[in-house]
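Asker: Provided below are the primary sequence and the corresponding predicted coordinates.
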Amino acid sequence: MYKKSGLSRKLKSFIQRIYKNAIKGFKVSRQMQKSSKKRSLTKSRKVSPLFLAALLFILSAAISPAIAKVPSSTFVVQSPQNAEQQANKAIQLYREGKFTEAAAAWKLTANVFLAQGDRLNQAMALSNLSLTYQQLGQWEQAKDAIAQSLQILESQPENKEKLEIQAQSLDVFGSLQREIGQSADALNSWQKAANIYSKINQPLKVAQSKINQTQAMQDLGLYPRACKTLLEVLNKQIEGVKSCQELGQLTTEKLTQKLKKLDNESPSLTVAVGLRSLGEVLRLVDQPEQSEIILAKSLNIAEKLRSPQDIAVTYLSIGNTARYLAEQEKDRLVGRRLNYEQKALDAYNEVIRLSPSPMTQQQAQLNKLSLLLQIEEIPAAELWRSLNSQLSSLSPSRTGVYQQINFAQTFINLAQTKKLTLGANSQLPTFNDIDKILAKATEQAKSLGDKRAEAYALGNRGGLYELTEATPQTQAEKFTQQALSIVSNFEAPDIAYQFFWQLGRIRKSQGNIEDAIAAYTKAYNALQSLRGDLVANNAELQFSFRDRVEPIYRELVDLDLQYAASLNKQLKNDKSQKLLTQARDVIESLQVAELNNFFREACVEKIAKQIDTVDKTAAVIYPIILGDRLEVILSLPNQPLTLHTKQIFRPAFDETVEMVQRSLLTPDSIVENLLPEYKKLYDWLIQPLEKELATSKVSNLVFVLDGELRNIPMSILHDGNNYLIEKYPIAVTSGLQLIEPKPLAEIKLRALTAGLSQVSKEFTGQFKPLIYVEEELKQIKNSGIPSQPILNAQFTSKEFKKEIVGSGFPIVHLATHGQFSSKAEDTFILAWDSRINVIDFGNLLRNSTLNQGRPIELLVLSACETASGDERAALGLAGVAVRAGARSTLATLWSVEDKSTAKIMGELYRQLEQAKEKKINRAQVLQYSQLSLLKDSKEKQYNHPHYWAPFVLVGNWQ
């Protein structure tokens, strides 16, 4: 904060007056120049060379600021009479990183200009002096220098040279404001600088100032706005893309193609830095694949420019993105995760090798340390001592404060996950080491007036004490409450949710369950207000959805259900019902959040209408997997919610689910040997509900599945005598976006059918021909439902789009390869000429809905499969179902390369055609079709669940 002398108010007043006068003055500056043409030209000849040289270094520094330690040796600067020579000497010293000597040189330059009566260039020198003080972390001196510069400029006559120096000074002032934690003010200063540059027709400097603006926007959590601004700056390099959302819808191939034109252009530092900033934002909004491509292009340009610092800073961003991608592969392919981790380490090593900036080197060392500890390379992590020494010598700055918090948080997070114990050996810091770092960060943030940083530092200190302090954790609670008290003074749900979660954990450890639930509920509400923008407020404090968001939902549900069970025993049923209702709502909200995270945008709205009010003949079952137990909430029509608890040994539960999933993928497994495993699942999920289900006389079961259970079709659950599908029609839903149901009897059925029995040359070797597809489409045509088939080479993405948008088919049936993955970019449907990714596919079907004024009634995907090795692959199926906007989606969890698929699809369409007459719903149509294989006495091999079980109905079952 500025001193109470009123300097801050004066500076703001100066800026307002300068800005108004600048815009006004520009309009008359040409008249002023004409009236004293000879004098102006003489002055221009005198000023221009020095002025342009100074600006070049200012803009380069403003784009990539770095804080360096004061050199130990003293460089003596003589005082030449020529001010221009003195300024050039200052520039050279700055570029060499000799900031103390550069500051002395700029101070001398300003005095020489003052003695010559050249107030305009004095203001220029003072703004450069301020920037140099910023590199030294001497904030008070930096404030004084920029205040003098702005005050001098206020009294100068209006002309182009003055306006240029005003804009430069505002750039420098913005840099200062951001470093002392005043990002909103920095954004304002940079916006005003950009407006002045625009008025004097300097588009390059407008672009550079806008890039600076995006740094402040990121500090303030304005990610979409930052992305939009960067794409405006880069509109010639990335044509036709106006937002991160649009950029995220480009395939990696399309984005690479768009950037290819840069290979033939002259390298530009502004473009290199703009791309690097865009790559940073893309990572923070969970688009790491696009970030990786953008950063590679930025690096390519920086290398052509031979700029060591820009190369180094880009490598730092590349390392961070590679690490993010490694985190994403945690539950998928181990080889890819290891490759990304190595790529991150290599990038951090390049930063350390190349960067001339000690601050940039420190950031790379911090990130490298964090990664080494995470992958349990403890001996290699000994560099923490030298880093701690370097951090302790930093002058207060926003960058330095966050580096200290990041350093401490690295060890706290790993200790929380039991990957290390603080002070366990000489290679690791002790509790007191980390506490001192956070205490210092708190004081520095307070001295800067940076409330966000102060809250982060205090909250992390609370997390440290939570980790090490015995109950009742009074210190942990004190620091956490202090952080939340600061946050309550401004809108910051991205901070609040983290520390309400921490407070909830502390309350739980104290045995205060009601207050713990209250704190968790506040964390949950803060997450709901954030919606799809679940990204950290700065790069050092970013988090993954799995580690930092999902646990809050699950832990709140856990507390709700434990407390509800205890109250139920005490006959406090009203309160118990409220807790059960909240648990149900939270688990449905988690499914919304997972899909928003899947699509990287808040594209899924949670509706107020509960799914158990849609159909009075359906029971809704919510299995919830918690650490040591399986909780099942049962919702029956017009009945209170009931809770059923099964204690489980989690490794055994996971092993059973995995074994069942594997057994279904091959028809060679012996069913009789597998039935005991299918019965285990039945006993866990259905057996406790049997009496209630029988008494209620419901005719449909609807599951809202959790975790790995989404990879298992509920139809195969077995009670020892029968499969569940033999007793009930079954559907699956995420509890989301249930479009107002419309019974089959009211629909005039027509189908657009498309498929690939062959594979184009482009995909030969990647996909096998589906030789029974023609038979499948023939069976549909013979069912009595009118259909329009497009097959093989006819089934191009263009032709499919034409048919789907123009014809308004209630049923869309695709007999082609497809993959469901937990990553949107790996979820696709195969056409003859291309993969249609889930986002493009969903947009296509939604356009059909808009054109026809009604949604697709049934989307059938008969040859898809979940991605191998991806535990959460079924999320892709839910993503397709939601994005398509169809009332119902019928899809396969694995592909069955056999004529059985044609057979079951033929039966499905015959049942659909008779639905009106039989008065049956969609779930019953699927049930009868599956039973036709299960009970087939002629081709008994199809009795195996491999053939009939992969088909699941998602969405509306009526």
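Answerer: Great, that's in hand. Worth saying up front: this structure is predicted, and the values here are computed from it rather than measured. Numbers count the residues shown, from 1 in each chain.
Asker: can we go C-alpha only for contacts and neighbour counts from here?
Answerer: Noted.
Asker: Am I right that residue 814 is in a strand?
Answerer: Yes - under DSSP: H, G, I helix; E, B strand; the rest coil, residue 814 sits within a strand.
Asker: Could you list which residues are in contact with it?
Answerer: 753-755, 860-863 (C-alpha atoms under 8 Å, 6 or more residues apart in numbering).
Asker: try it again with 10 Å
Answerer: Shown in contact with residue 814 (C-alpha atoms under 10 Å, 6 or more residues apart in numbering): 752-756, 773, 777, 789-790, 795, 829-831, 859-864, 891.
Asker: And residue 256, by the same measure?
Answerer: Here residue 256 is in contact with 250, 290, 293-294, 297 (C-alpha under 10 Å, 6+ apart).
Asker: Comparison target below:
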Amino acid sequence: MIRRIALTIVFLFVGLVLTSSLGTGSSDAGTNVEQGNNPPQRIPEGDTPIKTVKPYISSQHKALPEVNEKPKSVSSQKTHETDKLFIQGKDAIDNGNLEEAIEIWEKAVKAYDFEKEPAKQMDVLSRLAVTYQHLGHYSKSLDKLKSALELSGNINDRNRLAVIYGGFGQYYYLTGELNKSKDYFVKGLLLAKETGGLELAADILNNYANFMAAQQHSVEAIDAYKECVNLAERVNRSDLSVRAKINMSRVYIDQNMLADAKLLLEDAFKKLSGLHDTYNKIYDFIAISRLMNRIYLKSPETDILNRAYNALQSAEAIAGKLTNRRASSYALGYLGALYEQGKRYDDALLLTNRAILAAQQANATESLYRWYWQQGRISRKRGNIDEAITNYRHALQSLRAIRLDVSAACSQRAQISFREAAGPVYFELADILLQRSASQRNTEQAKHDLFEARNTVEQLKGAELQDYFQDDCVVALKIKTKNLEQIIQQTAVVYFILLPNRIELLVTLPSGLKQFTVPISIEPLNSEVIAFRNSLERSEGNYLQNAQKLYEWLIRPLEKTLIAERIETLIFVPDGMLRTIPMGALHDGECFLISKYTVVTTPGITLMDPHPISRENSKLLLGGLSEAVQGFSALPNVTAELQNIQKLYGSVIYQDRDFINANIEKAMKGTPYNVIHIASHGQFDRDPQKTFLLTYNDKLSMNQLERLIAQGRFRDQAVELLTLSACQTAVGDDRAALGLAGIAIKAGARSALASLWSINDEATSQLMVEFYRHLQSTSNSKAKALQLAQQKMLSDERFHHPAYWAPFILIGNWL
């Protein structure tokens, strides 16, 4: 997928309005909708709002040094021709044709290099770097900045050096290296002020303020925006002043300072209306509209909604004048969203159809998905369910084409997950399909709808794992997977779909797929799950009430069916907050679920080539820490844990000072280990960069773990089991639990045994040894071995409380 849409995608998902865009075209006339003095009406709280506008990528081109057009002499005619290329590139930027500008400026860079014009070459390189950033080509942007910096060593020009520093600051901001970003912004700003480059200083200040706002440093951001406005007005950069005011208003809205935000936006609207019509002006008006609408939804006033409406009308008119279909699609689409918000669905549908047509003409996939989604919502509200389903399918088809860019852009720029950004599209389609299925039970159409609903959510789960690990491992592994339904024997797969107003349980049984609906909304479910998890972690806690309530909601509706079909193994595919709790600890009032069933967790309905674990020639790699290192507490029972497992399997132990990355790597290269057992502190965080396993002198990231396992010369003989006996995920953090659920897939193991939270060291040691002892029996699957080990702990008065045995979950292949 071409990275050119990356920043536009961020705009779509989190409201970032670009100051440069990615294509041209003309607005289709379409069907007229009554407009003018008849704006859409407000909607009640709870309907889908237009999402938050976040700071711009600044229009840095205007602040960059100008290339002198006039030739120095008759002999510099070639340079004069190259200067014309420079101007052509600027014109392309003004019209939103970034790819065209790049093509022209790349020629100019080569020409200036041939003509020995390093200063002019630096200017074009700096502009190229900014343009590549707008298109999401970050590596190319970095290459241009490095080339410009190298040239600066031959030219004593501190103003040009400030430009380069500002470019580096923006590059590192976009790629998530925040410390470097701040350092370069500050260096560039100081240089710009020292050299009297007020326009450049204003531009860097706007970018720096965006950076501070993204880090939620609101006071510092507002101060920087105000300074930017002051400098921009001193040098007659009205466009930059307007942009900074729009960005500053967003911070005010986040702080609920609505009156201040409204004043800024009113002023920005007035000044923007008087500026020359440009491509950037379109997106400025769109930004004003979306922010005005945010204010309206918090404090409904007709004049605010009218201003939001008028701003989009202005944007659409300019897009038509500039014949830019991509920009037209945004203006028309967001107008449609306002009419949808006002419940004027016929008009909303007409505008959305025009937005779709404009996006198709511009090949604007990143906007096309959004307008199909909007059309689906509108069709549903108009009662046309079949049409709504068709539109949702189109939306997901468009979204799949840009999924990798969406994921990368969200993580790099917006600090949100793919699920938060795109999840509603998947769940809304699943919701409609499940409702239609429930209304047509026992029909072929109902069966088809159930499978499509589950597969729709399954697509999201795969994308979530890829997004979390920033790795395409899930897609790559699908080639090796088998569907669970093909291997079910006395096994049920319970697939949770959590919708705003209910829980849907899709249960795969030997007799087929069945639907169970529980009328519990997401809020009370999440509250109960968090309370249950909190009570479980405290060995003195009273967990029973929560355990029984969750059983009533999640298991009781299935109970008679499970008994009738003689189910022995439950494979749970949890979602959301359900990932953070052990299902085996649910209680029916008489006993725990683990007392009746073997329990397995999997992040999706496919597994890595499931087959029984081979007991012959099993080779275990044992590693861990008993000593306190790097600020983490000692685990004194690790020594006994590793030694007792060694007695069962004759394994090699790497403990304490020997448990270092180099030794693990060497061991994996030399021996075909099929079981890896790590008894050390581990942390799973919502940020995968903070997820690690502790070694003696380092921290082992998930990427490093994956590489270590892949080092083995015998990689075709997969690791059957990865055991992590002292992990911790945060209470209520379903994204961190997602990382734990995906660890087997990420590491290249068929299954993983891991803990949701750290527990009593002695209890862990005993449970682990008991598990491996039962695993030696060919009659026991991994799931059965864990069940027997947990039941043994349950029978011990010291460890009866589920805090001691429940956190251990088996993920993936249970056989």
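Answerer: Happy to help now that I have it. If you're wondering where the values come from, they're calculated on a predicted model, not measured in any experiment.
Asker: Quick TM-score on the pair, please.
Answerer: Once the chains are overlaid, their TM-score stands at 0.84 when taken by TM-score structural alignment, normalised by the length of structure 2; 745 aligned residues with a C-alpha RMSD of 3.3 Å.
Asker: Out of the contacts of residue 256 of structure 1, which sit inside strands?
Answerer: Counting by DSSP state E, no part of the contacts of residue 256 of structure 1 is found in strands.
Asker: With neighbour count and distance to residue 262 of structure 1 added, can I get these in TSV?
Answerer: Listed next are those as TSV, based on neighbours: other C-alpha atoms under 10 Å; distance: C-alpha to C-alpha, whole Å:
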residue	neighbour count	distance to residue 262 of structure 1
250	18	18
290	23	16
293	18	13
294	24	11
297	22	8
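Asker: farthest pair in these?
Answerer: Greatest spacing in the contacts of residue 256 of structure 1, by C-alpha to C-alpha: 250 and 297 (16.4 Å).
Asker: what's the spacing between the counterpart of residue 766 of structure 2 in structure 1 and residue 369 of structure 1?
Answerer: Here residue 766 of structure 2 is matched to residue 903 in structure 1, going by TM-score structural alignment. Counting by C-alpha to C-alpha, to the nearest Å, the separation of residue 903 of structure 1 from residue 369 of structure 1 is 58 Å.
Asker: Could you check how many residues crowd around residue 371 of structure 1?
Answerer: Residues contacting residue 371 of structure 1 under the criterion other C-alpha atoms under 10 Å number 20.
Asker: residues contacting it?
Answerer: 320, 323, 341-342, 344-345, 365, 377, 381, 410.
Asker: would CSV of those residues with neighbour count be doable?
Answerer: Formatted as CSV, those follow (neighbours: other C-alpha atoms under 10 Å):
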residue, neighbour count
320, 28
323, 25
341, 23
342, 17
344, 27
345, 23
365, 23
377, 13
381, 19
410, 19
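Asker: contacting residues for the match of residue 766 of structure 2?
Answerer: So residue 903 of structure 1 contacts 772, 775-776, 779-780, 929, 932-933 (C-alpha under 10 Å, 6+ apart).
Asker: wait, is it part of a helix?
Answerer: Yes - under three-state DSSP, residue 903 of structure 1 sits within a helix.
Asker: So residue 493 of structure 2: helix, strand or coil?
Answerer: Residue 493 of structure 2 - assigned by three-state DSSP - is strand.
Asker: so what corresponds to it in structure 1?
Answerer: Match for residue 493 of structure 2 (TM-score structural alignment): residue 620.
Asker: Report the separation between that match and residue 610 of structure 1.
Answerer: 10 Å.
Asker: Now do the same contact list for residue 484 of structure 1.
Answerer: 455-456, 458-459, 492, 495-500, 503.
Asker: An error on my part: the question was meant for residue 403 of structure 2.
Answerer: Neighbour list for residue 403 of structure 2: 1, 9, 366, 396-397, 409, 418, 422, 463, 466-467 [criterion: C-alpha under 10 Å, 6+ apart].
Asker: Show me which of those is closest to residue 771 of structure 2.
Answerer: Of all those, residue 771 of structure 2 sits closest to residue 466, with 30.9 Å by C-alpha to C-alpha.
Asker: burial count for the closest one?
Answerer: 22.
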